[in-house]
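1. got a predicted structure plus its sequence, pasted below:
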Amino acid sequence: MTALAPALLNPRRIALVGASADPTRLTARAQVYLRKHGFDGELYPVNPRAETILGEKSYPSIAAIPGPVDLAYLLLATEHVEGVINDVAAKGIPVACILADGFAEAGPEGVARQERLLATAKAAGVRILGPNSMGLINLNARSACSVNAALEAESLPAGRLALVSQSGSMLGAIMARGAARGLGFSHLISTGNEADLTASEIAGVLVDDPQTDAILLFLEAIRRADLLEEAARRAHAAGKPIIAYKLGRSSFGAELANSHTGALAGSDAAADAFFRANGIARVTMIEALLEAPALFVSRKPITAPHRAVSVMTTTGGGGAMAVDALGVAGIETRAPDEAAVAALKAAGLPHHGRMIDVTLAGTRADKVQAALTALAADPQTDLVLSVVGSSAQFRPHDAVAGIVGAAQSGLAKPVAAFLVPQADVSLRMLGEAGIPAFRTPESCADVVRAYLDWQVPRAAPAAAAVAHTLPARPDEADARKLFAALGLDTGIAVMASPEAVPEGMRYPVALKILSPDLAHKTEVGGVALGIADAVALKVAATEMRARVQAKAPGATITGFLVQPMAKGLAEAILGFRRDPETGPVVLVGAGGVMAELHRDTALRCAPVSEAEARAMIEEVKGLKPLAGWRGLPKGDLNALARAIVAVSRLAAVAEVAEAEINPLIIHAEGQGVTVADAWVVRS
């Protein structure tokens, strides 16, 4: 970390390997931009075919550079990159940033090329930023070591926000959008393919940077989730929020992220769970990524948010848009309480309705401040939002004075503003005052939702060891033995053949085929229900074996599973998997054959506590009737919560890649749950 931090955050001696003497070429841009934006450190263009490049001495090789070098930016073609890494190492350069593409994102040949590159770098002791990296920028030090065309701008504001982006082009786009709003950055770092250095590790470096107050992440995938978890916990302790925008919310987005940087996409729900567990705020709009820091910096997560805001507006239509967008995000616009009504009356302001429409009084700073102060005193509100109409565009000082006054008066709740017209001056004034200000009702709602979702990093319970060994190709009987080891007794019998009917069974029973090759047995006729007696069981098993052999001739049949029929109040799905990005997760949802259709689930990083399990149950709409909704009989939600905790303990069983109970039958309160179907997949 000692050599890594200065190389990434403030390199003062930079080698530009493969720099071009033609200022119109991409490989000349880094040198052009570094000097254009005032870099006063040492630059070493390396090109054996030129004595000078753009007015600066050129060197025939890395070895020819006098003295130490902090960073090598490799501007070479793909086929030449690998051969230069040993030269970088011989010079003692700690980090090589690689511009070239054609690596892991370019198919099997590119994957192999990237693996060779990384092996060479590791053996040589060189850290790699990229490939596919557009470089790194420190605006406070006027260091723009990047080829991103956004650096054509004449000036770029420095500030205290750091951005780490897996997309090089989005690095420039976000920087440009921020500059248009007067937002300044401390650092902007493009990680590209992340063959070695990841956004996760760099976030950890930025936690210790005294020039950075908040860390923004533009992610296509989460690599090294362990390092991001560590960074997030240290960031929380340091009072530096991490705010993430991550692609992959749709299957198409996940596919594009995969093809772009060679990422192995995990599920978006798992990413959400990971962010929540580790105190990382997630926004879903790129505009929100820029607007969120003002609300998060210098604040801690609310312990128990009411998910309610108070709204004051000078425009009925604009206020209604904000209220509507907040409602879609699951946030209530709260009518003023009795104390607020009294204060509004005393100030001569309207006090009826869900939002307070002050109309013409909105240009009077004293009235606006009085209204916001009254609303912020409500203990049941989380935030006060001022919606401003045309005055924000044409009378900016009048429009924002009351908002600034209220925010700076020490109110107990945050004050934010949504400006309905295009009002750049007002936006800039609010930004300079540190007040969250939004251009659209949708981004306003997105940021407020992210703020109310924001949590302290959880104290994850230790995953107790599970004494159990799985066979190489487990069938359902093996899965049930595993769940029994977790404390979920399944009450089954196994028949090796149709003739081996078990004694002492309680009829009627369910019969299922056993095969490590068949996760879904119904489709091949491998399930029979309501079998009345032993004679019928033998007949059913004989017929079932014939059906399955006909429909799935390649499946290995290992026997039959027999279980007494059970009927409960509802069915749930309970699952576990090792997400390729974020690691172990546990899922509960409304179950049965419709589970995949309804997608009514809750998911958390595993293992979970019983309190977390109960919170998961509350999130699943299909399970709400079991709480006694409208007089319906109550289900055994305590047993369901314990089952979730038990399955989450699979996090400690490394040989389990995936496991599922579907359905898990939930009986009446106090009567437990029944495992009706189960399967497991080895890692």
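-> Ah, there it is.
2. CA atoms for contacts and neighbours, from now on please.
-> OK.
3. list the contacts for the residue nearest to residue 359 when sequence neighbours are not counted?
-> Once flanking residues are discounted, residue 359 sits nearest to residue 314: 4.1 Å by Cα to Cα, 6 or more residues apart in numbering. Counting by Cα atoms under 8 Å, 6 or more residues apart in numbering, residue 314 touches 357-362, 387-389.
4. can we see that at 7 Å?
-> 357-360, 362, 387-389 (Cα atoms under 7 Å, 6 or more residues apart in numbering).
5. out of the residues you listed, which end up buried?
-> Neighbour-count burial (16 or more other Cα atoms under 10 Å) is assigned, among the contacts of residue 314, to 357-359, 362, 387-389.
6. with secondary structure added, can I get those in a markdown table?
-> Compiled in a markdown table, the buried ones among the contacts of residue 314 are given as follows (DSSP: H, G, I helix; E, B strand; the rest coil):
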| residue | secondary structure |
| --- | --- |
| 357 | strand |
| 358 | coil |
| 359 | helix |
| 362 | helix |
| 387 | strand |
| 388 | strand |
| 389 | coil |
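7. list just the nearest of those residues to residue 677.
-> The nearest member of these to residue 677, counting by Cα to Cα, is residue 387 at 53.3 Å.
8. my guess is that closest one meets residue 417, correct?
-> Yes. Assessed by Cα atoms under 7 Å, residue 387 is found in contact with residue 417 at 5.7 Å.
9. for the closest residue to residue 230 other than its chain neighbours, grab the count of nearby residues.
-> Among residues not flanking residue 230 along the chain, residue 204 sits closest, at 7.4 Å (Cα to Cα, 6+ apart). Residues lying near residue 204 (other Cα atoms under 10 Å) number 22.
10. one more to weigh against that first structure:
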Amino acid sequence: MRQPPASLDPLFKPRSVALIGASDDVARIGGRPLRYLREGGFKGAVYPVNPKRDTVQGIGSYSSVAALPEVPDVAILAVPAQGTVQALRDCADRGVNAAVVFSAGFAEASEQGRLAQDEIAGIARQSGMRVLGPNCLGLFNAGIGYYGTFSAILDAAFVEPGPVAVVSQSGAYGSHIAHLARQRGLGIGQWITTGNECDIDVAEALRWVIDQADVKVVMAYAEGIRDRDTFVEALEVARAREKAIVFLKVGRSDVGAQAVSSHTAALAGSDAVFDAVLRQYGAYRARTTAEHLDVAYACARGLYPAGNRFGIFTLSGGFGIQMADDASACGLDAAPMPEAAQEELKAMLPYASPRNPVDATAQALTDLPLMTSYIAAMLEKGGYHLFAGIFGSGPASPTFSAKLRQTLRTATAGHEGRVLALSMSAPAEIVRAYENDGFLVFEDGSALVNALAALVWFRRSFDAAKATRPAAPAAMRIAPPHGALSEHEAKSLLRAAAGIAFPKEALVRPDEDAGAAAAAIGFPVVVKICSPDIAHKTEIGGVIVGVRNEAEARDAARTILARARDQRPDARIDGVIASPMIKGGVETIAGVVRDPTFGPVVMFGLGGVFVEVLKDVTFRAAPFDVAEAQRMIHEIRGFALLEGVRGAPPTDIDALAEMLSRLSQFAADNAELIESIDLNPVLAMPRGEGVMPLDALLVPCRSGS
């Protein structure tokens, strides 16, 4: 049963904490959390539990949970694996609301460990106590000084609260990214590592932090997702509230996926599907830890541009050109300054380049009022939604930094709602000063451009989520299929239940006249075997194309039936299908597969070599509307072919999107009955002429047989 998001409140916002296995040694796992709670400003009651000591770190200790003067909201367990199950039973018997289990040695280690972890999960279910871990680094809520972790990143200094939340399956990664974020000047309000996830998982933790008013961006890390519905809900709620989720998901490669399985026993699922689902629901997938940090840093202000016009100010042509190249690759529009504005800037400095990038040359370094005028003109007259200035190491200069900072403050005054960024290198205290003035600061120009492009991506995603969506189609439930379906049966079912249109065709039984049936269709025709047991017809020579008359149709039917009897004597034969030869259009492929994490997902791509060799396909979790199907279609690398190239007419993309949306709704409504669907090929005809799925394969689930 799904828990309401508020069920994690005792874990994240406790009024009292018991530390079971508390140690006097602040370097030990049982000592660090107590030290952090004592020194971090936590106002609630803290109860060390250690039957061997009267006091721990100067605080009175208790012999057991039962001996505590009150029932704590949360218990932190710093005990060995072999003592964990009993300690949790003790907590459950006392009515503790939540528990954090640090110890490793459970499902990630051995079969015996898995059985012990199952016991922990059973205790959580039976008692209602929420359990974080085992094999985790715990969590913290910096705003209340609550540090339920033994992470060493807090040894030197505590984390300042701020608009960032961190949700990570991996404790090591969660600690590292928090350390990097702190170095970057980012405040972290909530931080949680979920470990083996016997109860609380990444999806539920993500859902909880999204509900916190002070959170603007979440840095998430996962190796796999267990709870599809809560995960999708978290993504949808975050997008509706314009809170950015920046996700690092490992397991892209086969080797990586195998490492995931051995590391956490989590099911990684299909990486391509996970990638598509993040896009579908508005989460940004970071490719590297550096990008994870850069994009979260840019999002932490909650300021997103209204468009993608990008103005670049530079003192050196080379750096400006490089940034313009990066902008083009990221989809930012480095549009030129208006002609009149260029003339004004040229009049100020004849040998400058005022187009965009706007290069004021090194002259601007010795004439700061000139720099002020140039930058102010870009912001006032350029129509740019994003601005970047390239200054290298100049801001670090003791004799120049203060003047440059004042110049930039003057030039950008009144444009606080604009996204302003600087590429520069300087000590942390100088960087913080520029950030306080409203600038995003990056040392690397390419990272700057990528992060700004991510802001544009989020803005578009937020806006798309607010768009009016048409009502979902009526439910298209079907009766459980009795065994495999032939092509003709699959088409009939999809036509009736999903509203997918197929070209007219005739099923000709073995004892019927294929010639007459083909004539009724209209020549030329395709003749192909129809059998629920022969999915790949061409492998037995079961397709003959270009049949021009009745005699050829009869010959084709006899030949195909003979081949089927010869090569597949075990197969059930319904007959042959006669269907029209259709020319023109662009060959695409669509289908449905069951992802182990997200259930039915729809696949779309170009057909032929594009799917076989280039694997130019994309996915969406079912169901989705026509607008999402349009975005799906636009994602494939070969989209230009659908728009029409070398004189070819544009295809009917609207009809294609409608078909994909209908297919997704059908797949969602019958998720427990269908293993997979293939529509291949699907001809995208010229605009206004619709789409033509020429073949259909529907494989029922075994349970639906």
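-> Nice, I can see it. Quick caveat: nothing in here was measured; it's all calculated off a predicted structure.
11. so after superposing, what's the score?
-> In this superposition the chains share a TM-score of 0.88, using TM-score structural alignment, normalised by the length of the first structure; 674 aligned residues with a Cα RMSD of 3.3 Å.
12. returning to what we had before: dump the buried ones among the contacts of residue 314 of the first structure into TSV; add distance to residue 608 of the first structure as well.
-> Compiled in TSV, these are given as follows (distance: Cα to Cα, whole Å):
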residue	distance to residue 608 of the first structure
357	45
358	48
359	50
362	49
387	41
388	44
389	47
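13. just the closest of the residues you listed to residue 563 of the first structure, please.
-> residue 387 (61.6 Å).
14. before we move on, the earlier item: which position in the second structure pairs with the residue nearest to residue 230 of the first structure?
-> The alignment partner of residue 204 of the first structure in the second structure, by TM-score structural alignment, is residue 207.
15. hmm, that match is touching residue 237, no?
-> No. In this structure residue 207 of the second structure lies outside contact range of residue 237 using Cα under 7 Å: 8.1 Å.
16. hmm, back to that, host element of the residue nearest to residue 230 of the first structure?
-> Secondary structure assigned from DSSP states H and E places residue 204 of the first structure in helix 199-207.
17. mind giving me the packing neighbours of the helix or strand following that helix?
-> Elements were assigned by DSSP H and E; along the chain past helix 199-207 of the first structure, the next helix or strand is strand 214-219. Here strand 214-219 of the first structure touches strand 158-165, strand 242-246, going by 3 or more Cα pairs under 7 Å, 6 or more residues apart in numbering; DSSP states H and E.
18. need the next SSE after the shortest one, C-terminal direction.
-> Tracing the chain C-terminally past strand 242-246 of the first structure and defining elements by DSSP H and E, one meets helix 251-261 next.
19. what's the match for residue 605 of the second structure in the first structure?
-> Using TM-score structural alignment, residue 605 of the second structure lines up with residue 589 in the first structure.
20. I figured that match was touching residue 575, is that so?
-> No. Using Cα under 7 Å, residue 589 of the first structure is not in contact with residue 575, being 8.8 Å away.
21. between these two, which one's more packed in?
-> Between residue 589 of the first structure and residue 575, counted using other Cα under 10 Å, the more crowded position is residue 589 (27 against 22).
22. which non-adjacent residue is nearest the match of residue 605 of the second structure?
-> residue 601 is the one closest to residue 589 of the first structure (Cα to Cα, 6+ apart), at 3.9 Å.
23. can you give me the strands for the stretch 251-400 of the first structure?
-> Ranges of strands in the stretch 251-400 of the first structure, per DSSP state E, counting those that start in this stretch, are 281-283, 308-313, 332-333, 355-357, 383-388.
24. what is the third one packed up against?
-> Applying 3+ Cα pairs under 7 Å, 6+ apart, we find strand 332-333 of the first structure packed against strand 308-313.
25. superposed on the second structure, what's the mean shift for the strand it packs on?
-> Taken over the aligned residues, the distance from strand 308-313 of the first structure to the second structure averages 1.8 Å (mean Cα distance after the TM-score superposition for the first structure).
26. how far off strand 383-388 does that strand point, in degrees?
-> 20 degrees (axes from the mean of the first three to the mean of the last three Cα atoms, to 10 degrees).
27. the residue of the first structure most remote from its centre in helix, strand or coil?
-> In the first structure, counting by Cα atoms, centre = their mean, residue 535 sits farthest out from the average C-alpha position, at 55.1 Å. Reducing the assignment at residue 535 of the first structure to three states with three-state DSSP gives helix.
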